[in-house]
Every structure is written in C-alpha cells, then in structure tokens.
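*Asks:* the sequence isn't on hand, but the structure is:
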C-alpha cells in the first residue's frame, strides 16, 4: 500500500514528538518541516534559559505554526527548573492559600517565562480533584479535594497562562484524582457512576472551558460507567459525547503520553494507540518522552494505513489537524495582556504553609529528611530544606532502614525536625516518627499530600503542600531556620 504524501502530512499534523539532547537532531526538525505538529520538551532538553531559547528558535525555523509544549506546572512538576526546583508553589499550595488572584498571577508569570523562551503550549494546569489521599500520581499537583475550589483556581490558572499567549491544557479528563494507581504503570479504574463523575470530577473542566482553555488532555483511566474496559483516551463516549457534545468544548483534545502503560498495553503498542485515540476524538497525540524517530514515523504510518484501509475516516484526521492548526495560529495572534512578576512564588508558598501544634523556633534541631522516590511525572528534582537552612545539621535516611538509637544519640538534647513527602505512605515512617516523638520534641514537615494521620506525641505538624524550591524556603522560614 503506497503512502500518499498529502496523507502522511496530515498524519504528522496530529503528532507531538520528543527527542533527547540539548539541541534538536536533524530528524526532529525535518519532521516538523514535513508537517508534524510539534515537540514536547523535557528536563533532558533543558540546561539554561539561553540554550532553551536557541533550541526553540531552531524548531520554529522549520516552518510556521510549530507547537512547542512543556509540562511546566510549577510546584513538584517543573522542566525549566528541574535542576534546582521550581520557584513557584504548585497547585495544592495555591489551593491552600485560597486566593485565585495569586493563582492567576503565578500562572501568568509562568506563561510569560514560557512565551519568552519560544514555548507556546503548556501541558498544565492539572485540574483533577484529588479525593484519594494515597493517589500516587496527582497529589500536590491538584488544587484540592473540593470540586468548587479546584474549579475556581482552574479558571484563574487558564486565564493567567493564556494572557501570555501560551495555550493552557487542563488535565486529565475526565478526572484522575480518585485513582490509587499510576497510569504511567498500569490502567487505573475510577468505579463511580456518571452522576458522581459529573458532580465531583467535571466542575473544574467546565470552569476551564468557560475560561476559554485552548486544550484539554485526556486521561489513561478507565471509568466503567462510561468507557467500559477502555481508557478514556480511546473512548468516543468520553471525548466526543461527553467533552464535545455535552460540555461544548471546541478546542484541541490532547492525549496524555501514548507510551504510558495505561494506553500502550491496552492498544497493543504506541502506533496502535495513536489510531484509537484519533478515532475516539483526540486531535493532538503526545507520543511520549522515551521515543525516537522510528517510533514517531511508526505512529504516522499507522495513521496513514488506518485511513487507507477504512478504519479511520479521513475527515476525522482533517478535523484534528484543522483544530491543531488553529491553536498554533492563536499563539501568534493574541494580545499579551499579562506580565511577569519574578519572586512572586516565594511569598505565595509561605502563605500556604499550615501549622498544627507549636514549634519551638528558638532551639536548633537535627533535621532528618526521609528519602522517597519521585513520581514519574515529576522526575528527579531536588527537594527538602537542604539549601534553605542556616547551617543546621541535616541528615537523610530511609525510614524503614533507620537506626532509631543512632538517631536519638545524634540528636542528643536537640529537638528533631522530620521532613518527608507523603510521610504516611513511606514504609516504616509512621513507626519511626512515633518512636522519635516518644523521647524528643518532634516537628514533622509534610511536603507531600497530607493524610488524616498525625504522629502521636509530635509537637507540631507543618504542611507545605508541595516540595518545590519555593516550598522548601517557606518551610525553612516557618521553622525559623532560613539562611
């Protein structure tokens, strides 16, 4: 079966690729010239601002209308600041702060930074309602557990980003906040009724649509009441019936990365997933982070073949490309109404801190940071009090392997500050903290999503609602330890 060049160009026009390296390889630029929609930048593409600007300039030079996307959520998920941590609090902290005007200002500053670097599509904000304390992938990326609060901050974030002519992408439709599994690793199930979905999960997406969000990202989650056994990304009932027809969304439907197990395993591979997503109503297909020229071409070839053999209507691909083209045109034609406010993130993070109990700011403590793995979405980004404290002794331990007697001896008469992310979920952490609190004055600094657990005997429990650079500084200031 021969390949029609015009059809291949259409197929490429639905794809968001990726590549490794600080400079774009020739194939990545050549595919853009052929008509590929754009690329997503990840931490491995980013060293410093001037290098990023040069990289995006080389991509835009391939042709007019290139989309360059990034996951710049602020907080725990940052690409621009992956080496030091984000200077902005993430959504959970902004939700706890409770000032939508600040949320809008933070996002407009992020948008202004991205626009100045040649990035025109931000795969943010995360607008999932985080109702599961043990959610392994959303957590502090969410504005909160209340649909109305999340909806209010969603609208502010969309308006802030798009005021800088950077397209927002509200994610992950129809709602990833109630999951106890990570769609990077498996296909999570949200077993709720359609009515529950509408009352709890959908209000933030409705707010995003009403605020004019240019794109919405689908989730690789199964909602049996709507999707049966399929992920939402491959469900016409979710993307077409619900999102398009019922909610009235007219922008670009972007998929979460098709390389993720929640999509690829069900589809039988990334190229097959590309066809299923387009057929379901998606317009712009994120292929993934760990891909190359061969995978990208395989996706284009699969789309071409599906059109030629009748499995995928040509009109569906044309519709998708038209929406993507309109989105790219918008990024160069809108009025930039908002401006950058450097330094805004630090006072916002401090205002979000919540203290339960009483912490003695006069006594110099031993700081014990509990090691934890980063989520796949966040990647390896520095976190904790490390660079923010004034010479106070800090050690890092694995909770389940910690030597309790040695920690007590090392602390001596000093109080102990235990710092962790999702402390209630770390193996051995609860037992360790409770044991330390039985002999020492203990303050716990929770830099993840807090649960209802509070350690018996602890003097104070401090919640920062995130582990960004800004959150770390806020914690140090709250403890009276800031350098």
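*Replies:* Right, received. Where do you want to start? As the structure is a prediction and not an experimental result, all values here were calculated from the model. Numbering: from 1, shown residues only.

*Asks:* rest of the way, CA atoms for contacts and neighbours
*Replies:* Noted.

*Asks:* do a quick rundown of the strands in this protein.
*Replies:* In the chain, the strands defined using DSSP state E lie at 15-17, 38-41, 67-70, 121-122, 167-173, 215-218, 252-255, 285-286, 354-357, 366-370, 394-397, 416-420, 442-446, 460-463.

*Asks:* quick one: list the elements packing against the fourth one.
*Replies:* Identification of packing neighbours for strand 121-122 by 3 or more C-alpha pairs under 8 Å, 6 or more residues apart in numbering; DSSP states H and E yields strand 67-70, strand 167-173.

*Asks:* tell me which of those is the most buried.
*Replies:* strand 167-173 (a mean of 28; mean count of other C-alpha atoms under 10 Å).

*Asks:* quick one: the residue lying farthest from the centre of the chain and residue 476, what's the gap?
*Replies:* For the chain, the residue at maximal distance from the C-alpha centroid (C-alpha atoms, centre = their mean) is residue 413, at 41.6 Å. Using C-alpha to C-alpha, to the nearest Å, residue 413 is found at 21 Å from residue 476.

*Asks:* before we move on, what about residue 166?
*Replies:* 33 Å.

*Asks:* can you pick out the residue with more neighbours from these two?
*Replies:* Looking at residue 166 and residue 476 with other C-alpha atoms under 10 Å, you find the greater number of neighbours at residue 166, namely 31 against 21.

*Asks:* who's in contact with the more buried one?
*Replies:* Counting by C-alpha atoms under 8 Å, 6 or more residues apart in numbering, residue 166 makes contact with 111, 112, 114, 115, 119, 120, 121, 122, 331.

*Asks:* same question, residue 354
*Replies:* Here residue 354 is in contact with 462, 463, 464 (criterion: C-alpha under 8 Å, 6+ apart).

*Asks:* below is an additional structure, to be compared with the one above:
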C-alpha cells in the first residue's frame, strides 16, 4: 500500500467541519483528494438560508463525492434554519406521547425532504436513546420516552420516514445515552448496565432501527464498565466490533459522535481518538465543529503513522472506506418525498397534555423562566414569545416574584417552565408566583417531571416553534393555523 493510497483511505473516513457559508479552498482540495464528507454546523455559520445552503452543498459535490451530514433531529436540537427561529417540527418526546407511528413516519419524512432539498444526505438522527434518568442533562425531550418498546416503535418509524425521502438515517447514541446524568460533551458518562440490562432496555430500539434497515449508527462516548472496561464506546472494540457488528449484526456505516467532545478526546487529543475509533471498528469519523483544515492534515498523518507502526491495519481502513462507498451507492438510488409541515403541527397539538380549568386570560403577562440549554441544543430560541403581547423572561434563581406579580395585577398570568425538575431556581420562583396567583397557568416546555400546585397545567413535551404555537393556540394567544406554515 503506497503512501498516497494510504492517505486517501484515511481521508475517506473523515467528516470535518469548516467555517462559513461558502466552501473554503482547503476543503475543496481535500474533497478532490478523497475526503469522505463534511459535517455542517450552525455554530460555524454553515447553515444560511436554504438557497445559499443548496448552493454550498452543490459546490462541495463539484469537488468530490461527499457525504453531507447534519445534526437535525427536529425538536430542540435543530440546525436547518431552526437554530434561528426554533424548529417547525416537534421533537421525539412529543411524538412518543402521541404514540402514532404513522405520524412519526410522516414527520421524519417531511423533515428529511427539507434536508434533501438543500443537499444533505446523511442526518444524525433519530436519537433512539431510552431516557430512564429524569435528570439526564443531554437527552431528555430528545428521546421518544422511557419505555424501550415505545422507543423501538418510533425508532423504526423515524428511520423509515427519513430514508423514504432519500436521506440516510443514523440511529444514535449507541449503546444508549439515556441512563446517565452526565454530558459526553464534558466527560465520559457512566452507564451502569450489564449486557442483560442492555438487551432489555438500550438495545431494543437499536435492534428495531436495524430491522428498519437504518443505513448508519452513531456511537456515544459512554463508559459501560462491563462492556467497554472504562473506555468510551466510541473507542471500544468490544462495543463497536463485538456488540454492534457481532451481536446485533449491523453491516452498515458506523459513525462516531463528534471526536472533539471531551468524552472522546479530552485526555488523548483528536488525532489519537481518530486512530482508536477506526481500530475499534468505526467507519466515518465526525470530527466536530472545531476540527478544520489543519486538523484534517494532522489526523491523516496520525492514521497513516498508526498503519505504518502496526497499530492499525490497512485492511481496517479499506473496510471503512468500503462501507462509505456502500452508503454512497445506496444514496444514488434513494427515493424522494414532499415537505408536509401539517404533520408537524398535528403532532405538536396532539402531544399537548392539559389538566385543570383554563381561566379567561385576556391579554396575560407571560413570564418565561430562563433555562440554560445543553451544548447539543445550543442557543436556539424557544418559548411563547412570537405569540405573547406582553412577555418577560427572567432568571428563576435571581428574579423576585413581587415585581412580576405587580405587573400581572388584574389580568391573566402564564408561567413558562423548561425542565423545572432540573432547575431549583425555576421551581422556587414558580412556587412563589403560584402562592399569590393560584389562578396562573403553568406551561412546562421540557419534561413534565416536577408538577407545581396550580389550577391549570399544560405540558408541551418540547420547546420548538411547533410546540410553542400549539400551546399558544390552546391558551388563546393566537388563532389556530390550518396550513402548517407557522
């Protein structure tokens, strides 16, 4: 194997990020040299309006045959325009509450149709994690639920819908990120589950996704001591080659979660993490939003050096490249679909869970209690702002109830929470407001784990634009829109 061939095989496994809404020269050169593809990041300014994005991906394809990926789950984790206005699609938690697999299929098919229209052909979704830890800081409403069989039903439906639109789905985060209270962006979360428990819980949705012919699976940077022996699953041969390839029989492309996350490379650096992930059995390496031109060269060098030193076999690189080629071959014959945002609003409305008696709110004061977003969600807008005539957003830990109560005197009061069970400040301020105004309406836009004593309570199971509009319609803040163009 000559060095040029080796370097080309190394490049074929890489999915780097880049900066800006146009393709930089270094990226076009790398694509000509066989780079596997790119990952689009809103944080890097890669996701302009749809026309410009379509032109960007077309330019990438003029230089090579890239796999163009994005992390577009719908729901709270959104990149395709939703990072500016919040997603027009409700997320997995809302779909799981509705529990209509055909509706889930329609929602994912529509979302994928929007991706296909701008040239994205591999979506890092669905999240098929079983969210069994209420205090999970990274999954939460990104999961269809906490019941493995329910998650499995919707894992299959979301994979099918995505791939009907000609976009490859990528089930994540293998072997399952739902049973931890740690964030893999910041460390290596511990999942205390042996193989028997994994089979009964985490692996059930992955098996369903495989049965639905999912084209890719993404690994999570998760430590399962009885499986990985302290290593993150992304770097574990036991997890990838042994469990996913061997026990589950997956033959498609295995993609890593972003290698610039601390859970993968915090202690060893991205080039070494890339070598170890390939050795473990990964085929495509998502490098992360911080890994660009210079990083690609360093990673190619590290992979080539590992082969020359005997730490990584050339045959493993060839196998990874072949799985990338197989994915591209599938994409050339993939189908098409139409955008159907009416499915999104149907799902958001059906997911609403209301209890109590709705008072006459008139023109209420809407008080939104700020909630810090996790790194996966980012600074995406959320809440009832687009439909509220008088809205104030406050920090629950520092705001005082008195001035808010004075502002709401003589009219309706709506208190908007987001994952209040995870934020003591939200709970404290909400309790103080409700003590003086038991007639207030509480809207929970995260997981409805904490339930305050109040007369009227509305859970949306997500904080997207679709969820917000559905809630605003129920509260009388806006009229119902039958077009789905919200």
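*Replies:* Nice, thanks for sending it over. Note that the coordinates shown come from a computational prediction; the quantities given were computed from them, not determined experimentally.

*Asks:* once they're superposed, tell me the TM-score.
*Replies:* With the length set by TM-score structural alignment, normalised by the length of structure 1, the two chains reach a TM-score of 0.96; 475 aligned residues with a C-alpha RMSD of 1.3 Å.

*Asks:* which of the contacts of residue 354 of structure 1 count as buried?
*Replies:* 462, 463, 464 (16 or more other C-alpha atoms under 10 Å).

*Asks:* quick one: map the last one onto structure 2.
*Replies:* Pointing back at residue 464 of structure 1 there. Counting by TM-score structural alignment, residue 464 of structure 1 lines up with residue 460 in structure 2.

*Asks:* endpoint to endpoint, stretch 384-402 of structure 2 covers what distance?
*Replies:* End-to-end distance (C-alpha to C-alpha), stretch 384-402 of structure 2: 22 Å.

*Asks:* what do you get for stretch 297-317 of structure 1?
*Replies:* The first residue of stretch 297-317 of structure 1 is 16 Å away from its last residue (C-alpha to C-alpha).

*Asks:* so what touches the longest helix along structure 2?
*Replies:* Secondary structure of structure 2 per DSSP state H: the longest helix is helix 314-332. Contact partners of helix 314-332 of structure 2, identified using C-alpha under 8 Å, 6+ apart, comprise 1, 6, 9-10, 12-13, 36, 67, 121, 166-168, 215, 252-253, 278-279, 281-284, 307.

*Asks:* what about the residues you listed, which are in helices?
*Replies:* Reading helices off those with DSSP H, I get 6, 9, 10, 12, 278, 279, 307.

*Asks:* which residue, other than its chain neighbours, is closest to the residue farthest from the centre of structure 1?
*Replies:* residue 440 (7.7 Å; C-alpha to C-alpha, 6 or more residues apart in numbering).

*Asks:* same thing with residue 108 of structure 1?
*Replies:* Residue 108 of structure 1's closest residue in space is residue 160 (C-alpha to C-alpha, 6+ apart), at 3.9 Å.

*Asks:* roughly how far apart are that neighbour and residue 478 of structure 1?
*Replies:* Taking C-alpha to C-alpha, one finds residue 160 of structure 1 at 28 Å from residue 478 of structure 1.

*Asks:* same thing with residue 76 of structure 1?
*Replies:* Taking C-alpha to C-alpha, one finds residue 76 of structure 1 at 20 Å from residue 478 of structure 1.

*Asks:* more crowded one of those two?
*Replies:* Applying other C-alpha under 10 Å to residue 76 of structure 1 and residue 478 shows that residue 76 carries more neighbours, namely 34 against 18.

*Asks:* so that one touches residue 378, yeah?
*Replies:* Yes. Using C-alpha atoms under 8 Å, residue 76 of structure 1 is in contact with residue 378, at 5.9 Å.

*Asks:* before we move on, back to that, map the residue farthest from the centre of structure 1 onto structure 2.
*Replies:* Using TM-score structural alignment, residue 413 of structure 1 pairs with residue 410 in structure 2.

*Asks:* what sits against the equivalent of residue 475 of structure 2 over in structure 1?
*Replies:* Counting by TM-score structural alignment, residue 475 of structure 2 corresponds to residue 479 in structure 1. Counting by C-alpha under 8 Å, 6+ apart, residue 479 of structure 1 touches 359, 361.

*Asks:* please repeat the previous calculation with a cut-off of 7 Å.
*Replies:* Taking C-alpha atoms under 7 Å, 6 or more residues apart in numbering as the criterion, residue 479 of structure 1 is in contact with residue 361.

*Asks:* again with residue 307 of structure 1
*Replies:* Taking C-alpha under 7 Å, 6+ apart as the test, what residue 307 of structure 1 contacts is 313, 314.

*Asks:* where's it relative to residue 300 of structure 1, distance?
*Replies:* 11 Å.

*Asks:* wait, residue 70 of structure 2 sits on residue 126?
*Replies:* No. Counting by C-alpha atoms under 7 Å, residue 70 of structure 2 does not reach residue 126; the two are 11.8 Å apart.

*Asks:* for stretch 219-230 of structure 1, buried residues please.
*Replies:* Buried-residue list, stretch 219-230 of structure 1, by 16+ other C-alpha under 10 Å: 219, 220, 221, 222, 223, 224, 226, 227, 230.

*Asks:* swap in stretch 457-477 of structure 2?
*Replies:* 457-472, 474-477.

*Asks:* what does stretch 119-137 of structure 2 give?
*Replies:* Buried, per 16+ other C-alpha under 10 Å, within stretch 119-137 of structure 2: 119-132, 134-137.

*Asks:* again, but for stretch 378-393 of structure 1
*Replies:* Result for stretch 378-393 of structure 1 [16+ other C-alpha under 10 Å]: buried residues 378, 379, 380, 381, 382, 383, 384, 385, 386, 387, 388, 389.

*Asks:* mind listing what the last one touches?
*Replies:* It refers to residue 389 of structure 1. Contacts of residue 389 of structure 1 (C-alpha under 7 Å, 6+ apart): 476, 481, 482, 483.
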